[in-house]
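1. have a look at this prediction, sequence included:
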Amino acid sequence: MRWSQLYVPTLREDPADADAVSHRLLVRGGFVRQLMAGHYSLLPLAVRVRSKIVEIIREEMTAIGAQEFVLPAMHPAEIWQRSGRWEVMGEEMFRLKDRKGADMALGMTHEEIFTVLAQELRSYRDLPQIWYQFQTKFRDEARPKSGLLRVREFTMKDSYSFDLAQEGLDRSFDLHKAAYERIFARLGLPAIAVQASSGSMGGSASVEFMSPSEAGEDLVVRCPSCRYAANTEKATSALAAVADGPGLDAPERFDTPDARTIDELTRLHGVPADRQIKTLVLVVDSRLTLVVLRGDHTLVEQKLLDALAATAVRPATAEEIQAALGASPGSLGAVGVTGLPILADEALRGRTDMTTGANTDGVHLRGLSVERDIAVQHWADLREVVSGEPCPQCGTALEVVVTIEVGHIFKLGRKYTEALGVTVAGPDGDRVTPIMGSYGIGVERALATIVETHHDEKGIVWPAAVAPFEVAVVMLSTTDETVTEAAESLYRQLRAERVDVLLDDRDERPGVKFRDVELIGIPYRITVGARGLAEGTVELTTRATGETQLVPVGEAVEHLRKRRETRMSADG
């Protein structure tokens, strides 16, 4: 490709609204343009990168026996209603009606639609199956931001496995996990496989692939000594045992007129946060619910939803709280409360001599025993793990890392095949409901995350496997016939070697050409100038290291070949 024929609208200044590094560089480098919030046009350079990412994913999916489909992006509501997710997906689902008034949706994901196709499976001999696609997904994200990292329209590689029994699902899950590890390695993405919540997807287990990045919005808890790693929605830790006093025979009231928060009760009345009980009043699937935690702990809402197999949670309003407990936030407690479900975090189990609100404004209770004085109906791990707490497996202090989710795999079970009536004839002739897995990678998010991982002050530093072009041949003059002929010759040789090469034949100053090549991140640059040619040499520069070497013109392609081979060998 010749640069003079390529549309690359590079910018000299950062876009004012770009927060993430990838957003800034992809706009500056002429890869993307925003149409509206959460919707981006991919320009030619981004399309080239995207196609290389897709091909890497496709190769690894083919290697595990997956077959590619393309399914509709618009779905009838009836299928989602049968699975129970028409209501669960809430406002994130784009919904519309056709001209006949039928309810439709733009697909957020395709579990239901692939399962409809699976209704044509007839026998256990048809299994296992692994089906996948690259398809546009739509999610009405409330706060799209960070360029391609949080959008409302994106491409996902989503695959689905159908197996006869649990051991088959385990195998399909493991195949995908290994394939994803190879994919992210080939993309140059560091990805941590972590335990995660299945959320609205359902199922028995899930693993997220998280790439460390300050641009991320997800927190991963990991152990530096062993392999333990989990999303904060799933993470646990081994809290140190607490030595409590015996407390009182019954809780004792004391006045706290100016203490409405955990910190104020500590500061004004000397009650440490870890000896307080925090009482949260929440509405979980339309039912008012009390959740109690240690005063210095934070609730993870997804853990609560998972513990109750619920779908939605929100804070109760001041009016709802007053009507249920007779007090305002700041003096709330669960002692003596009946008629409402009460959930307690496991960190409170067995605790004595604790302090909590008395459900009277400006009054607290002290000396209480949790299991004696609170009618807990459900115990669960509900709290957020923080840095420094002991690993649940080896006891080492845990780290909390900011990450971007780049992939997620689920063991779905039979949720969708049961809801949509998929059965096959088993070996003994009885009807058997297949068991499913679901596996996703966001393509444009992976593209942006690669930029977050591979950049410097000059611009993007693409890994060669996904770069829009692997080599740029830069001619320093378009009027010097010796320069143009040498550059054209190198361009033809590289094309003959099937190297993805860009010839910069623009009538621009050398500084502009160099800045653009560095900005868009081409891994190798061959610079052809009159002074070098007079000595029989060209410059070969490696973008990632900045190393520049003078090489004979006739040996330039061979030198480049050796550098590529060395790089590919180092990449494994």
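-> Ah, there it is.
2. okay, CA-based contacts and neighbour counts for the rest of this
-> Fine.
3. how distant is the longest helix along the chain from the center of its chain?
-> Criterion DSSP state H: the longest helix present in the chain is helix 166-187. Chain-centre distance of helix 166-187: 17 Å, with Cα atoms, centre = their mean, to the nearest Å.
4. in terms of secondary structure, what does whatever helix or strand comes next after it contact?
-> Once the chain leaves helix 166-187, the next helix or strand it forms, by DSSP states H and E, is strand 192-195. Packed against strand 192-195 by the contact rule (3 or more Cα pairs under 8 Å, 6 or more residues apart in numbering; DSSP states H and E) you find strand 205-212, strand 229-231.
5. give me the contacts around the last one.
-> When you say that, I think you mean strand 229-231. Applying Cα atoms under 8 Å, 6 or more residues apart in numbering, the contact partners of strand 229-231 are 192-197, 208, 218-223, 235.
6. just the buried ones from these, in ChimeraX syntax?
-> Selection of buried members from the contacts of strand 229-231 for ChimeraX, criterion 16 or more other Cα atoms under 10 Å:
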select :192,193,194,195,196,197,208,218,219,220,221,222,223,235
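7. just the contacts of strand 229-231 now: which is nearest Ala309?
-> Comparing these against Ala309 with Cα to Cα places Ser197 closest, at 11.6 Å.
8. element containing that closest one?
-> Counting by DSSP H and E, Ser197 is found in no helix or strand.
9. can I get the contacts of strand 229-231 in JSON lines including distance to Thr484?
-> Output for the contacts of strand 229-231, formatted as JSON lines (distance: Cα to Cα, whole Å):
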{"residue": "Ile192", "distance to Thr484": "47"}
{"residue": "Ala193", "distance to Thr484": "50"}
{"residue": "Val194", "distance to Thr484": "53"}
{"residue": "Gln195", "distance to Thr484": "56"}
{"residue": "Ala196", "distance to Thr484": "56"}
{"residue": "Ser197", "distance to Thr484": "58"}
{"residue": "Glu208", "distance to Thr484": "50"}
{"residue": "Asp218", "distance to Thr484": "50"}
{"residue": "Leu219", "distance to Thr484": "52"}
{"residue": "Val220", "distance to Thr484": "53"}
{"residue": "Val221", "distance to Thr484": "55"}
{"residue": "Arg222", "distance to Thr484": "55"}
{"residue": "Cys223", "distance to Thr484": "56"}
{"residue": "Ala235", "distance to Thr484": "60"}
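10. surely Tyr439 is in contact with Leu412?
-> No: applying Cα atoms under 8 Å, one finds Tyr439 not in contact with Leu412, separated by 9.9 Å.
11. intersection of neighbour lists for those two?
-> With Cα under 8 Å, 6+ apart, Tyr439 and Leu412 have no common neighbours.
12. next, the one to line up against it:
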Amino acid sequence: MRLSQSLLTTQREAPADAETLGTVMLTRAGYLRKIGSGLYAHLPLMNRVLHKLERLIREELDPISQEVSLPLLQPESLWRESGRWEAYTRSEGIMFTVTDRARRQHALGPTHEEVALDVVRGLVQSYRDLPVNIYQIGRKFRDELRPRFGLLRTREFSMKDAYSFHADPDSLREQFEAMSAAYTRILTRLGAEWRMVEADSGNIGGETSREFMVLAAVGEDEVLYTPDGQYAANAERAVSRATPAGPSPFSGFQTVDTPNTTSVAAACALLGCETAHMVKNVLYDATFWQNNTDGQGGTETLVPVLVSLRGDHSVNPTKLHNAVQERHLGTLTRLELAEPERWAASALPLGYIGPDLPDSVLARQSGLSPKFLRLCDHAAAELRDFATGANRVGQHVTGANWRTDFALPERADLRQAVVGEAAQHDPAQPLQSARGIEVGHVFQLGSKYAAAMGATFTGADGQPKLFQMGSYGIGVSRLAQAVAEQLSDERGLNWPACLAPYTVILTVVDIQNAEQMQAAEQLYGQLWAAGIETLLDDRPLRAGAKFADADLLGIPWRVTLGRGLSSGEVELKARRSGTQQTVRLGEVVAKITEASR
């Protein structure tokens, strides 16, 4: 490609709305152009990067999976079968929906579990036909609340999603490991620093999932890991050993006046105890949607959730969401801290609530549960002689114990693990932290979808069996930018050879010099003939601007054709190392061929 004939415009200044280094460089280098919020045009250079990444992914997946193409437009009925329509349209609200001329609703696919299962259940009848693994690479649509960070969080993006189907859990686990190994090879080939971590399964579901994180300061996810390499998890999922609370200063149950102490810190300061000796009780509003039995519409119910945990701990929102959803009160569409205005009629003693706050305080009204859902974090459940609210404004109780003074609520892991706490597998291993960009996620879904959608095959015993299912995703466009985020420097992009849109850029210092242009044209042809993808910078710009653009574009090798041609020599520069050498013109093809092996 000749730059004088290409759709390429580089920029000296960063776009005002570019929030990350990768976004800045991709936009300045002419790889992307923003069209709207969360919407980007992939320009020629970006398309070449994505095609190379897709080719690499196919090389690793084709031995274990079959490529298909599933429709982006998905019938509402399939999502109703799985039970995810309300979750995606009401709870997370990330699914675009459209209505056709017959007034039937469809989804613009954010993911394809339902469609993939519908295809397989219609084609696979016997255990003899299993396992099956299919994948596709294409566009996905998600109505992100806050699109940001360029291609890292967009409304339309390129994704590789795969789905496997099995006769039994052992086969599913085997494929889960095979797909994880394929992801490992893909990321290793890219040369990026990455980490595989335990993850929360979210609305995709299943008991086991792993995320693949490219480490970068701009990453939206926090990874907690141990120095011995034996544990790594997304902070949403991470567990640890709670730091011991130590001996309580209280003995014997009593009520204490504590005016103006609505915060844990203020109450503990007045009571003379550590925050670890306090059980705080936090009120949340959980909204559940329950479909009507006739499938037409439904009702919303607000359930107050009372969470008890140690005063020095914080609630992990993802763990709490999962714990509340697991109580099967309907589809959880919203979970948020209680708004004082909502509970004004109930006269709740906010700031002084105890774990035994009676259900009778709830005002009787339509759509409101008459009872609290009560949950207690494991660490809080282990406390003895603790302090907590007395359910009266300006008072706490001290020296309290579970089962003696208060009924112990349902226990669950609800707290946020933090840096410095001891790992569960080894108390000598403290949790450390890094930021990561999630680029891949693999799930063992089990029979979740098959049970919901009635998808069965005939087992070896002649009886109908539910499919065991796996789901495996890679954000292709997100992964490309994640690599850019990690490998870019102050001069521009710095692609690994396997992703670079071109291997070599030929920079002609003076296009008016016939000798330089003739040598460039000849070398350009020789490189392409040798299978080396090459850009020819034949633009009428000064040499310094061309050199800056070569660095900005991130092409692995730059060959400069200038005054040295009078002696039959050119300059060869490696973008990654910055090393430069003078070589004979006739040696360039051999040098680059050897270096690219």
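-> All right, it came through fine. Because the structure is predicted, anything quoted here is derived from the model rather than measured.
13. how close does Ala142 of structure 1 get to Ser198 of structure 1?
-> Per Cα to Cα, to the nearest Å, Ala142 of structure 1 is found 21 Å from Ser198 of structure 1.
14. higher neighbour count, those two?
-> Each of Ala142 of structure 1 and Ser198 has its neighbours counted (other Cα atoms under 10 Å); Ser198 has more, 22 against 12.
15. what lines up with that one in structure 2?
-> Under the alignment (TM-score structural alignment), Ser198 of structure 1 maps onto Ser201 of structure 2.
16. for its match, which non-adjacent residue is closest in space?
-> Excluding the flanking residues, the one nearest Ser201 of structure 2 by Cα to Cα, 6 or more residues apart in numbering is Ser209, at 5.9 Å.
17. what's the local residue count around that neighbour?
-> For Ser209 of structure 2, using other Cα under 10 Å, the count is 22.
18. contacts only, for it.
-> Contacts of Ser209 of structure 2 (Cα under 8 Å, 6+ apart): 198-201, 441-444.
19. let me know whether Ser211 of structure 1 touches Glu405 as I believe.
-> Yes: counting by Cα under 8 Å, Glu405 is a contact partner of Ser211 of structure 1 at 6.4 Å.
20. please name the residues that touch the equivalent of Thr398 of structure 2 over in structure 1.
-> When structure 1 is aligned by TM-score structural alignment, Thr398 of structure 2 is paired with Arg366. Applying Cα under 8 Å, 6+ apart, one finds that Arg366 of structure 1 lies in contact with 248, 251-254, 353-356.
21. in strands, which of the residues you listed fall?
-> Using DSSP state E, the subset of those located in strands is 252-254, 354-356.
22. helix or strand for the nearest residue to Leu248 of structure 1 once chain neighbours are set aside, which one?
-> Nearest residue to Leu248 of structure 1, sequence neighbours excluded (Cα to Cα, 6+ apart): Gly367, at 4.7 Å. Per DSSP H and E, Gly367 of structure 1 falls inside strand 363-368.
23. average gap between that strand and structure 2?
-> In the superposition against structure 2, strand 363-368 of structure 1 averages 1.6 Å from its aligned positions (mean Cα distance after the TM-score superposition for structure 1).
24. in that strand, which residues are buried?
-> For strand 363-368 of structure 1, by 16+ other Cα under 10 Å, it's 363-368.
25. so what's the residue count around Thr27 of structure 2?
-> A count of neighbours around Thr27 of structure 2, defined by other Cα under 10 Å, yields 22.
26. and Phe514 of structure 1, by the same measure?
-> 16.
27. alignment lookup: it to structure 2.
-> Checking with TM-score structural alignment, Phe514 of structure 1 has Phe547 as its match.
28. that's a helix at its match, yeah?
-> Yes: under DSSP: H, G, I helix; E, B strand; the rest coil, Phe547 of structure 2 falls within a helix.
29. is it true that it touches Thr507?
-> Yes: applying Cα under 8 Å, one finds Phe547 of structure 2 in contact with Thr507, separated by 7.5 Å.
30. which of the contacts of Ser209 of structure 2 sits closest to Trp528 of structure 2?
-> His441 (37.6 Å).
31. which position in structure 2 pairs with Ala327 of structure 1?
-> By TM-score structural alignment, Ala327 of structure 1 lines up with Leu348.
32. does its match sit in a helix, a strand or a coil?
-> Relying on three-state DSSP, one would call Leu348 of structure 2 coil.
33. do the same with Ser471 of structure 2
-> Applying three-state DSSP: Ser471 of structure 2 is strand.
34. residue contacts, it?
-> 113, 161-164, 442-445.
35. and Gly532 of structure 1, by the same measure?
-> By Cα under 8 Å, 6+ apart, the contact set of Gly532 of structure 1 is 538-539.
36. structure 2: which residue goes with that one?
-> By TM-score structural alignment, Gly532 of structure 1 lines up with Gly564.
37. its match and Ala519 of structure 2, how far apart?
-> Per Cα to Cα, Gly564 of structure 2 is found 11 Å from Ala519 of structure 2.
38. equivalent analysis for Lys546 of structure 2, please.
-> 18 Å.
39. which one's more surrounded, those two?
-> A direct count of neighbours by other Cα under 10 Å for Lys546 of structure 2 and Ala519 places Lys546 higher, at 20 against 17.
40. count the residues that sit near the residue lying closest to that one once chain neighbours are set aside.
-> Distances taken as Cα to Cα, 6+ apart place Thr507 nearest to Lys546 of structure 2, at 6.8 Å, with adjacent residues excluded. Using other Cα under 10 Å, Thr507 of structure 2 has 26 other residues around it.
41. wouldn't Thr507 of structure 2 be in contact with Asp537 here?
-> Yes: between Thr507 of structure 2 and Asp537 a contact is recorded at 5.1 Å, counting by Cα under 8 Å.
42. anything in contact with each of the two?
-> Lys546.
43. any idea which helix or strand carries Val98 of structure 2?
-> Going by DSSP H and E, Val98 of structure 2 is in strand 97-99.
44. run the chain-centre distance for the helix or strand following that strand.
-> Proceeding N to C from strand 97-99 of structure 2, the next assigned helix or strand is strand 105-108, under DSSP H and E. Computed by Cα atoms, centre = their mean, the separation of strand 105-108 of structure 2 from the middle of its chain amounts to 23 Å.
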